[in-house]
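Engineer: Here is a sequence with its predicted model. Questions after.
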Amino acid sequence: MNDLHDQARHLLKQLEAHRLMIATAESCTGGMIAATLTEIAGSSAVVDRGFVTYSNGAKTEMLGVPAALINEHGAVSEPVARAMAEGALARAGADICVSVTGVAGPSGGSAEKPVGTVHFGCARRGQATVHSHRLFDGMDRSEVRQASVLHAFELVEKIL
């Protein structure tokens, strides 16, 4: 966890230096990205809000992800991760949004999307949305979620 907190502090400093506000749209991490950021004193200067959209219905209702997109590609997919980030950005007072959707396990995986499959989206006003995909193979549920938080931080830093 110390690595996560160190990375969170670093990301918050970067966001503050760029004068950017961040929002999160989280599924498999259940709010861990926002929680890790807001554990740091002073984070309110750059953290706008977090959307926890664990169910498909929440993704549609809160973020505007089309149900047809989820039905066609599945909730754990590049198109849905992108739509989550873009939907959150459209609804938040933030400049940048990171999204995460995946299969943390231990069940729920398939041959096409095994446990540990996670898709990320990162949307920034005025820029094209970025996607990233990771397979956190051989990790338990907690490890997949923590690795996803860390990767989300790294993805945001890349597009700063």
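Structural biologist: It's in. Numbering: from 1, shown residues only.
Engineer: all contacts plus neighbour counts: C-alpha atoms, from now on.
Structural biologist: Fine.
Engineer: Now for residue 21, how many residues are close by?
Structural biologist: Residue 21 has 21 neighbours, counted by other Cα atoms under 10 Å.
Engineer: Helices of the chain, residue ranges please.
Structural biologist: Assigned by DSSP state H, the chain shows helices spanning 2-18, 32-38, 56-63, 67-73, 78-91, 141-159.
Engineer: Tabulate those helices (CSV), appending mean neighbour count.
Structural biologist: CSV is the format used below for those (neighbours: other Cα atoms under 10 Å):
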stretch, mean neighbour count
helix 2-18, 16
helix 32-38, 20
helix 56-63, 18
helix 67-73, 13
helix 78-91, 24
helix 141-159, 19
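Engineer: quick one: which of the ones you listed is nearest residue 111?
Structural biologist: helix 67-73 (14.7 Å; Cα to Cα).
Engineer: how far away is the residue nearest to residue 46 when sequence neighbours are not counted from residue 113?
Structural biologist: Nearest residue to residue 46, sequence neighbours excluded (Cα to Cα, 6 or more residues apart in numbering): residue 21, at 4.4 Å. Separation of residue 21 from residue 113 (Cα to Cα, to the nearest Å): 32 Å.
Engineer: Also residue 58?
Structural biologist: Between residue 58 and residue 113 the distance is 21 Å, computed by Cα to Cα.
Engineer: do the same with residue 130
Structural biologist: For residue 130, the distance to residue 113 (Cα to Cα) stands at 20 Å.
Engineer: And here is the other one:
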Amino acid sequence: MAGVAVAELLARARYWGLKLATAESCTGGMVAAALTEVAGSSDVFERGFVTYSNEAKMELLGVRAETLEAHGAVSEEVAREMAEGALTNSRADIAVSITGIAGPGGSEHKPEGRVCFGVARKGRATRVETVEFGARGRAKVREAAMHRALEMLAQAME
């Protein structure tokens, strides 16, 4: 794992007095695990939400049924609501979200390897993006998504 990068990310959050939260679907808690692998992370990492089902996204993060119906779980719209919901339902200052199709599978409109991210920070506009990691296999898509989410957290502190 990106131990050094994670330690640096946590040190930066600590320096700025920022608390972090995660809202994960296809990564199943991998970002939270990476953050908490570093000793002393409890003063920075506030909480993580693993919301694999649509019901969990709605119940724990406040994702709207209308958003899920109109755009599907793998969409920037849902990633935005997940990140913002993680902020609302925690004491964090910055939250990152991940929703995607790790594989195997996918469809013509939502291919395997498509992952949508959101990063919300108090007092700033929420940022969303979609990355097409490609059909490189479930484990590699999930790992790449975890690393991108960590990068997004670091960028949100700039």
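Structural biologist: Thanks, I have it. Because the structure is predicted, anything quoted here is derived from the model rather than measured.
Engineer: about what we covered before: more neighbours, residue 130 and residue 113 of structure 1?
Structural biologist: More neighbours surround residue 130 than the other of residue 130 of structure 1 and residue 113, with 19 against 16 (other Cα under 10 Å).
Engineer: mind listing what the aligned partner of that one in structure 2 touches?
Structural biologist: Residue 130 of structure 1 maps onto residue 127 in structure 2, with residues paired by TM-score structural alignment. When contacts are counted by Cα atoms under 8 Å, 6 or more residues apart in numbering, residue 127 of structure 2 is found next to 80, 118, 119, 120.
Engineer: Now go through those residues and say which are in strands.
Structural biologist: Counting by DSSP state E, these place 118, 119, 120 in strands.
Engineer: so the second one touches residue 81, yeah?
Structural biologist: No. Residue 119 of structure 2 is beyond contact range of residue 81, at 9.9 Å (criterion: Cα atoms under 8 Å).
Engineer: Leaving out sequence neighbours, find the closest residue to the residue nearest the centre of structure 2.
Structural biologist: Centroid-nearest residue in structure 2, with Cα atoms, centre = their mean: residue 97, separated by 2.4 Å. Nearest non-adjacent residue to residue 97 of structure 2, counting by Cα to Cα, 6+ apart: residue 23, 4.5 Å away.
Engineer: quick one: the one you found and residue 94 of structure 2, what's the gap?
Structural biologist: Relative to residue 94 of structure 2, residue 23 of structure 2 is positioned 11 Å away (criterion: Cα to Cα).
Engineer: Between the two, which is the more surrounded one?
Structural biologist: residue 23 (34 against 29).
Engineer: What lines up with that one in structure 1?
Structural biologist: In structure 1, residue 23 of structure 2 lands on residue 25 (TM-score structural alignment).
Engineer: In structure 2, what sits opposite residue 79 of structure 1 in the alignment?
Structural biologist: Checking TM-score structural alignment: residue 79 of structure 1 goes with residue 77.
Engineer: Also residue 68 of structure 1?
Structural biologist: Matched to structure 2 by TM-score structural alignment, residue 68 of structure 1 sits across from residue 66.
Engineer: Pull up the gap between that match and residue 83 of structure 2, please.
Structural biologist: In terms of Cα to Cα, residue 66 of structure 2 sits 17 Å off from residue 83 of structure 2.
Engineer: In TSV: the contacts of residue 127 of structure 2, plus distance to residue 33 of structure 2.
Structural biologist: Below are the contacts of residue 127 of structure 2 laid out as TSV (distance: Cα to Cα, whole Å):
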residue	distance to residue 33 of structure 2
80	22
118	18
119	18
120	20
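Engineer: Let me know the closest of these to residue 140 of structure 2.
Structural biologist: For those, the nearest to residue 140 of structure 2 is residue 118 (20.0 Å; Cα to Cα).
Engineer: The closest one: neighbour count?
Structural biologist: Neighbour tally, residue 118 of structure 2, other Cα under 10 Å: 28.
Engineer: pretty sure it contacts residue 75?
Structural biologist: No. Residue 118 of structure 2 is beyond contact range of residue 75, at 9.9 Å (criterion: Cα under 8 Å).
Engineer: Run through the residues that contact residue 47 of structure 2.
Structural biologist: Going by Cα under 8 Å, 6+ apart, the list of residues near residue 47 of structure 2 reads 20, 21, 22, 32, 90, 92.
Engineer: In PyMOL, select just the buried ones from the residues you listed.
Structural biologist: A single PyMOL command is used to select the members of those judged buried by 16 or more other Cα atoms under 10 Å:
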select buried, resi 20+21+22+32+90+92
